[in-house]
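Peer 1: Using only what follows, build the 3D model:
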Amino acid sequence: MKLTYPLLLNAKLQDKPYKLHDRDSMYLRVSVSGSKVWKLDYRLDGKDCSHTLGRFPDLSISDARQRRNDAARLVASGIYPKAYEKQRQLQTITHNKNTFWAACEDWIEDNRDRRSEYYCWQAVRFLSRYVKDSPLGKMPVRDIKVAHVYDLLQSIAKRKVLAREERKAEGAPHIAIRLRQHLDAIFRRAIISGRVDANPVAALKPSDVVTLPPTRHNRALEANELKHVLAAFSVTGTELTRLAMRLLLLTSVRTVELRGATWGRSTWNPPYGPSPASA
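Peer 2: Take a look at the predicted model:
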């Protein structure tokens, strides 16, 4: 009987499992519950064995025959197809655990409780953008050489290829330097965990891959100019923004600390008498 798709699809249930034979010891086994599985019978080491090729209709007739041919070649070489598949699965799992991106993920998790929220956010952002979906991220971490890291940092510094959310075509040397710092830390951790024996990033100084533009300092405001700026604060922006700008002028605090400040009560306990506000 020649097996066809309609014949297999409409195969009726029976009181016990039965087989619809194809050729070369391959057949479709129809169970009492209605499942239909491609099987291959073979003999190896003096034992009669059966190997599951896949389910119908997920696995078509032609694809099942191709898998049958692959399995037959293994049997001819003295290899059990099921053992071969398990070995391949283990190799795939091992490979995925030792890719460069897997090393990045482990480093990110290690630093969540050690670093600030902003630092972790920035590291995840840069690594996800430039490493995760790149060929480098899928490579075994042991296979990564200095040239791979150099090419990655150069592509960022000179912006050869625009990433998903890049808004400008100019290079990003500062991002390249920051990413180099993250990669250096990742490889140092990979050495400790036994994933690699050497750190390819250590051979690259920032000056080897990045030429930073000259620093441009903003001009200091004169007293009369500062008066106009203060006057502008009273009519522009929200009240919260105006308060933040005045606090910045009074304290010269870093902007990241200003943005992260809360309205909680002060816990300042001066060693010599009360604070000026309570005096």
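Peer 1: From here on, just use CA atoms for contacts and neighbour counts.
Peer 2: Will do.
Peer 1: so where do the helices sit in the stretch 1-150 of the chain?
Peer 2: 5-9, 61-76, 81-97, 100-111, 117-127, 135-138, 146-157 (DSSP state H, counting those that start in this stretch).
Peer 1: What helix or strand is Glu225 located in?
Peer 2: helix 223-233 (DSSP states H and E).
Peer 1: can you list contacts of that helix?
Peer 2: 242, 245 (Cα atoms under 8 Å, 6 or more residues apart in numbering).
Peer 1: now do 7 Å
Peer 2: Arg242 (Cα atoms under 7 Å, 6 or more residues apart in numbering).
Peer 1: Show me which residues of it are buried.
Peer 2: Residues Phe233 are the ones in helix 223-233 that count as buried (16 or more other Cα atoms under 10 Å).
Peer 1: Let's compare: structure for the following, please.
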Amino acid sequence: MPLTDNGCKNAMPDPDGKIRKMSDALGLSLWVMPTGRKYWRMKYRHSGKEKLLAIGVYPETSLKAAREKRDEARLLLAEGTDPGAKRKEEKITARIAAVNTFEAIAREWHDKESHEWHPAHAANVIAAMERHIFPAIGARPVSEIKPLELLEVLRRVESAGNIDTMKRLRQRCSGVFRLAILTGRCDSDPAAPLVGALKTQQSEPRKALKREDIPEFLAALDRYDGTRQTKLMMEMMLLTFTRVGEMAAARWSEINFDAALWTIPPEHRKLTEKAKKTAPPHLVPLAPRALEVLRELSQISGNREHIFPNRNEPSRPMSPETLRRALHRMGYKGKADIHGFRSTASTILNESGFNPDAIERQLAHAEKNEVRAVYNRAEYMDERRAMMTWWAAYVAGQGEGGKVIPFPSRAA
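Peer 2: Model (predicted):
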């Protein structure tokens, strides 16, 4: 006799402590365990063997639902498929999919790559993925994600105005998919074809001083009412046109007054963490005026490790942000930035006839050929010394009303 809802609900365990099996129809039965728990089971035959299929737990799986699952299993049997074997296959597939989700592989990719990154950068990378990518596709099997699906996610970031973030996310997603391809977990990179479908950031050139702006800038620096250390740091930036991070991190141990040379170690240079391990230091010839500035600074901070110590925490270097704020107080907000000093010097030195290769070496622009980069670290040093001396005199001349400084001979 078929089971009823009330019969299933009121079924009690066998008083003898055995499993009570209550038959429904077409192989379905409800098993009442000695503990009172109730399970649906289906008896069937496949390839001449009698088998048992777990259907569900009562009452989570109702009588109606159990019958529907039984009927689905019978359809599989009619097609020649073993429903029990299919169930096992689906579980294996689900288990594999669970470890091959986009998020799982993205975290694997992050672990693999981040040992070459600065810890703060590594934290920012995974935080951006957690904020923008994982909520949308993190739980999806990586092999099932399509370009259109990823495009929708990236366009949400794009529409919020975060074009640079979107661009970086696409690149990082591409890295995740490439890892999945190399490890046999997907066949294609759906991030690759999206380059043409997304906006590109319209980069703005650094705001740099023009030749005619320098006299007024020097006058504004002279009027600046901030600390002497900040004023001298600003002047050193103009005289050496190094990167502000290199200047802020400078230590007295890097300065050789006798050789008139500043040796910037690779760990302070603008390089990837991997490149810093093998890159040479950057050598900066120091003009006489730069040495004068450093000697004055030694009276201010000579007993400290850093040339520009932090005012509140003297054991740490001054923040590069200090120079940006000083530039704003001088009236140059939106008109010039610190990094623009490099562009200003490069433009004027090129226009004045200096060797472009020597200028590039002074700017420490990356050399694509690693062997040549090691060889070139001191190349053009004589030209660079003459150039830096001319540049310091040129800057001083602009403070004296634009005095003309003759171009030095190549033999100088």
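Peer 1: Mind checking what helix or strand follows the helix holding Glu225 of structure 1 in sequence?
Peer 2: Taking DSSP H and E, what comes next after helix 223-233 of structure 1 is helix 239-251.
Peer 1: what angle sits between that following helix and helix 223-233?
Peer 2: Interaxial angle of helix 239-251 of structure 1 relative to helix 223-233 (axes from the mean of the first three to the mean of the last three Cα atoms, to 10 degrees): 150 degrees.
Peer 1: returning to what we had before: can you lay out the helices of the stretch 1-150 of structure 1 as JSON lines showing distance to Ser25 of structure 1?
Peer 2: What follows is these, written out as JSON lines (distance: least, Cα to Cα, whole Å):
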{"stretch": "helix 5-9", "distance to Ser25 of structure 1": "17"}
{"stretch": "helix 61-76", "distance to Ser25 of structure 1": "9"}
{"stretch": "helix 81-97", "distance to Ser25 of structure 1": "15"}
{"stretch": "helix 100-111", "distance to Ser25 of structure 1": "42"}
{"stretch": "helix 117-127", "distance to Ser25 of structure 1": "51"}
{"stretch": "helix 135-138", "distance to Ser25 of structure 1": "39"}
{"stretch": "helix 146-157", "distance to Ser25 of structure 1": "49"}
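Peer 1: Reformat those helices as CSV; add distance to Asn199 of structure 1 and mean neighbour count.
Peer 2: Listed next are the helices of the stretch 1-150 of structure 1 as CSV, based on distance: least, Cα to Cα, whole Å; neighbours: other Cα atoms under 10 Å:
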stretch, distance to Asn199 of structure 1, mean neighbour count
helix 5-9, 56, 11
helix 61-76, 40, 16
helix 81-97, 19, 13
helix 100-111, 13, 18
helix 117-127, 17, 15
helix 135-138, 15, 16
helix 146-157, 9, 18
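Peer 1: and of those, who's closest to Pro206 of structure 1?
Peer 2: Distance to Pro206 of structure 1, taken as Cα to Cα, is lowest for helix 146-157 among the helices of the stretch 1-150 of structure 1, at 9.5 Å.
Peer 1: next helix or strand past that closest one?
Peer 2: Reading on from helix 146-157 of structure 1 to the C-terminus, the next helix or strand found by DSSP H and E is helix 173-192.
Peer 1: After that next one, which helix or strand is next?
Peer 2: helix 206-209.
Peer 1: Show me which parts of that following helix are buried, residue by residue.
Peer 2: 206, 209.
Peer 1: can you check stretch 153-172 of structure 2 too?
Peer 2: Neighbour counts over stretch 153-172 of structure 2 (16+ other Cα under 10 Å) mark 153-155, 157-158, 163-167, 169-170, 172 as buried.
Peer 1: Need the residues that contact that stretch.
Peer 2: Here stretch 153-172 of structure 2 makes contact (Cα under 7 Å, 6+ apart) with 133, 136, 191, 199-201.
Peer 1: Structure 2: which residue goes with Thr94 of structure 1?
Peer 2: Aligned counterpart of Thr94 of structure 1 in structure 2: Ile96 (TM-score structural alignment).
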